[in-house]
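**Student:** this one's sequence-less:
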């Protein structure tokens, strides 16, 4: 079940039982599982499907001719790898797995049917597309203006809040399964610089990192130190203000 996608979209609006069933059917048509460092789709390929990350972490990246890689965004469980990517004839970037990944391939015909029959899903998917564009803008600001510590702290705040929105945090902690090299490729920093910056954040008591487990003792403190304003994630819509009884009792559009 695409429960993480449903949780994500319900941060924007309430989905009915039929909306959820439509998403479950779409995500169940064709599923694949790949290992870490394998590509879901490569630059130059024909994007015939919209890919939905069901489990695991992936990234959007560009690779230069000499092998250098720039990670442009992280895909977490519940993320769609571009809702309208099939409009393009050729991929201009690659999407690769950072961990073992299970994903659903959703055809353009299926997506067109779902959006035609479920206007609330359509609105939520447009919200998701706009949030993805806002995240990309914020990453540009990160690379251009923030210091290394602000840059990395900002990314950790974003990841934690995104994971919390789909139920993948426990208290102040979440899994952080990426390597320092992955963080460096996302932040435009060398491995040495990333290691030094992580030590700086640890030494300041802003994060605790043990293996693949990230703990943020005070999210407010890390946000302040990283100049992080969550407004670009646009989490102030209907879905965040519904009580549990209202959500459970709604079965119509």
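**Tutor:** Noted; the coordinates are in hand. Quick caveat: nothing in here was measured; it's all calculated off a predicted structure.

**Student:** hey, let's count contacts and neighbours off CA atoms from now on
**Tutor:** OK.

**Student:** And the longest helix along the chain, what's buried?
**Tutor:** Using DSSP state H, we find that the single longest helix of the chain is helix 119-145. Buried residues in helix 119-145, counted by 16 or more other CA atoms under 10 Å: 120-122, 124-125, 127-129, 131-132, 134-135, 138-139, 142.

**Student:** swap in stretch 220-237?
**Tutor:** Here stretch 220-237 shows 222, 223, 225, 226, 228, 232, 233, 235 as buried, counting by 16+ other CA under 10 Å.

**Student:** Tell me which two of the residues you listed sit farthest apart.
**Tutor:** Using CA to CA, the buried residues of stretch 220-237 reach their maximum pairwise distance at 225 and 235, which is 21.3 Å.

**Student:** Would you map the strands across the chain?
**Tutor:** In the chain, the segments counted as strands under DSSP state E are 31-34, 39-41, 49-55, 58-63, 69-75, 94-97, 101-107, 169-170, 173-175, 208-210, 213-215.

**Student:** circling back to that earlier point, tell me which of the buried residues of stretch 220-237 fall in helices.
**Tutor:** Per DSSP H, the buried residues of stretch 220-237 map to helices at 222, 223, 225, 226.

**Student:** Nearest to residue 42 among these?
**Tutor:** residue 226 (33.2 Å).

**Student:** any idea how far the closest one lies from residue 193?
**Tutor:** Applying CA to CA, to the nearest Å, the value for residue 226 to residue 193 is 17 Å.

**Student:** just checking, residue 169 touches residue 176?
**Tutor:** No - if you go by CA atoms under 8 Å, residue 169 and residue 176 don't touch, sitting 10.5 Å apart.

**Student:** quick one on the thing from earlier: ok and the longest helix of the chain relative to strand 69-75, angle-wise?
**Tutor:** Helix 119-145 and strand 69-75 meet at an angle of 150 degrees, taking axes from the mean of the first three to the mean of the last three CA atoms, to 10 degrees as the criterion.

**Student:** and helix 119-145, what does it pack onto?
**Tutor:** If contacts are counted by 3 or more CA pairs under 8 Å, 6 or more residues apart in numbering; DSSP states H and E, helix 119-145 sits against helix 3-9, helix 108-117, helix 148-165.

**Student:** Find out how far it is from the centre of the chain, if you would.
**Tutor:** 10 Å (CA atoms, centre = their mean, to the nearest Å).

**Student:** same deal with stretch 11-29?
**Tutor:** Worked out by CA atoms, centre = their mean, stretch 11-29 lies 18 Å from the chain centre.

**Student:** Buried ones in it, by neighbour count?
**Tutor:** Buried residues in stretch 11-29 (16+ other CA under 10 Å): 11-16, 19-20, 22-24, 26-27.

**Student:** next, the one to line up against it:
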């Protein structure tokens, strides 16, 4: 029996992108084919590496293929605020296509594989396929909705509610691209990362995690988040998944 064709790193990367886009919109066969023609350069980076830095002038976007990345900004004395977590299929700096000077940084939070897509290649794609331009626009609008949800959490939710809401968000995002299910999803980031996203000290993060575990809402096992009581987690955090713009809303 003959062996199947070996899939290149570039093809694998673009397959991840297609899966992500199809979680938020319908793609035609022609659009999927066009996406496979994008020019990409694939690299594997260690945790804690900047992919693009604040004030950089960029000529390419980065697609997360494996691992997790985050958008962040540094204040004085090294204080960091993480604005968003990004998982496989996300393009965290898509806005650089039209705003090439960065006003924040994007870094790996774990070991990660990223694919760099030249701006020119993306511009040619969306000029030839207006439907894909609309899908990428939808993706940026969803990013904006996620920012608003995080802002509400930082400003008005308790730390307990905010963390519960974040776990609901991450679970559904990961399940939509086939990386979570049966109430389980990867959570490879550190408590420091969680604290920098939620505006909490490491000690406070640990206390909130203990409360969530103590109330049997979640458990953590070897960088895996297990949601033990999805209805209660949704109720406590007042989680409404509509802002994620998923084509098919899913529960645990």
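**Tutor:** Ah, there it is. Note that the structure is a prediction, hence the values are computed from the model and not measured.

**Student:** Superpose the two chains and report the TM-score.
**Tutor:** After superposition, the two chains reach a TM-score (TM-score structural alignment, normalised by the length of the second structure) of 0.89; 237 aligned residues with a CA RMSD of 1.5 Å.

**Student:** re earlier: how close does the longest helix of the first structure sit to the second structure?
**Tutor:** With mean CA distance after the TM-score superposition for the first structure, helix 119-145 of the first structure departs from the second structure by a mean of 0.7 Å once superposed.

**Student:** Can you check which part of the second structure that helix sits on?
**Tutor:** Under TM-score structural alignment, the match for helix 119-145 of the first structure in the second structure covers residues 130-156.

**Student:** if I look at residue 74 of the first structure, how far off is residue 57 of the first structure?
**Tutor:** The value you get for residue 74 of the first structure to residue 57 of the first structure, if CA to CA is used, is 7 Å.

**Student:** do the same with residue 141 of the first structure
**Tutor:** Relative to residue 57 of the first structure, residue 141 of the first structure is positioned 23 Å away (CA to CA).

**Student:** what do we get in the second structure for residue 3 of the first structure?
**Tutor:** Superposed on the second structure with TM-score structural alignment, residue 3 of the first structure falls opposite residue 15.

**Student:** count of residues packed around the counterpart of residue 31 of the first structure in the second structure?
**Tutor:** Using TM-score structural alignment, the partner of residue 31 of the first structure in the second structure is residue 42. For residue 42 of the second structure, the neighbour count with other CA atoms under 10 Å is 18.

**Student:** List the residues that contact residue 42 of the second structure.
**Tutor:** 9, 10, 13, 113, 114, 115, 116 (CA atoms under 8 Å, 6 or more residues apart in numbering).

**Student:** Could I get the contacting residues of the third one?
**Tutor:** For residue 13 of the second structure, the set of contacting residues under the criterion of CA under 8 Å, 6+ apart consists of 42, 63, 65, 115.

**Student:** Equivalent analysis for residue 93 of the second structure, please.
**Tutor:** 61, 62, 106.

**Student:** Kindly recompute the last result at 6 Å.
**Tutor:** By CA atoms under 6 Å, 6 or more residues apart in numbering, the contact list for residue 93 of the second structure reads residue 61.

**Student:** Can you find the partner of it in the first structure?
**Tutor:** In the first structure, residue 93 of the second structure lands on residue 82 (TM-score structural alignment).

**Student:** Distance-wise, check its match relative to residue 73 of the first structure.
**Tutor:** In terms of CA to CA, residue 82 of the first structure sits 12 Å off from residue 73 of the first structure.

**Student:** can you check residue 87 of the first structure too?
**Tutor:** 20 Å.

**Student:** who's in contact with the most centrally placed residue in the second structure?
**Tutor:** For the second structure, the residue sitting closest to the mean C-alpha position, by CA atoms, centre = their mean, is residue 86 at 2.3 Å. By CA under 6 Å, 6+ apart, the contact list for residue 86 of the second structure reads 68, 69, 70.

**Student:** Trace the second one over to the first structure, please.
**Tutor:** Structural correspondence for residue 69 of the second structure with respect to the first structure (TM-score structural alignment): residue 58.

**Student:** Could you do residue 182 of the second structure as well?
**Tutor:** Per TM-score structural alignment, residue 182 of the second structure is aligned with residue 171.

**Student:** What is the burial count for that match?
**Tutor:** Here the count is done by other CA under 10 Å, and residue 171 of the first structure has 10 residues near it.

**Student:** Okay, it and residue 160 of the first structure: tell me how far apart.
**Tutor:** For residue 171 of the first structure, the distance to residue 160 of the first structure - CA to CA - is 11 Å.

**Student:** now swap in residue 44 of the first structure and tell me
**Tutor:** Computed as CA to CA, the residue 44 of the first structure to residue 160 of the first structure distance reads 32 Å.

**Student:** who has more neighbours, those two?
**Tutor:** Each of residue 44 of the first structure and residue 160 has its neighbours counted (other CA under 10 Å); residue 160 has more, 21 against 12.

**Student:** Aligned counterpart of that one in the second structure, please.
**Tutor:** Using TM-score structural alignment, the partner of residue 160 of the first structure in the second structure is residue 171.

**Student:** Give the closest residue to its match in space, chain neighbours not counted.
**Tutor:** residue 185 (6.1 Å; CA to CA, 6 or more residues apart in numbering).

**Student:** That neighbour and residue 226 of the second structure, how far apart?
**Tutor:** When residue 185 of the second structure is compared with residue 226 of the second structure (using CA to CA), they lie 7 Å apart.

**Student:** ditto for residue 155 of the second structure
**Tutor:** From residue 155 of the second structure to residue 226 of the second structure the distance is 27 Å (CA to CA).

**Student:** on that earlier part again, and the strands of the first structure: which comes nearest residue 246 of the first structure?
**Tutor:** strand 169-170 (23.7 Å).

**Student:** mean shift between the closest one and the second structure?
**Tutor:** Mean for strand 169-170 of the first structure is 1.8 Å (mean CA distance after the TM-score superposition for the first structure).

**Student:** Point out the other helices and strands that that strand packs with.
**Tutor:** In terms of contacts (3 or more CA pairs under 6 Å, 6 or more residues apart in numbering; DSSP states H and E), strand 169-170 of the first structure is not packed against any helix or strand.

**Student:** could the buried residues of stretch 11-29 of the first structure go into a markdown table alongside distance to residue 65 of the first structure?
**Tutor:** Output for the buried residues of stretch 11-29 of the first structure, formatted as a markdown table (distance: CA to CA, whole Å):
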| residue | distance to residue 65 of the first structure |
| --- | --- |
| 11 | 40 |
| 12 | 40 |
| 13 | 43 |
| 14 | 46 |
| 15 | 45 |
| 16 | 48 |
| 19 | 44 |
| 20 | 43 |
| 22 | 42 |
| 23 | 39 |
| 24 | 40 |
| 26 | 37 |
| 27 | 35 |
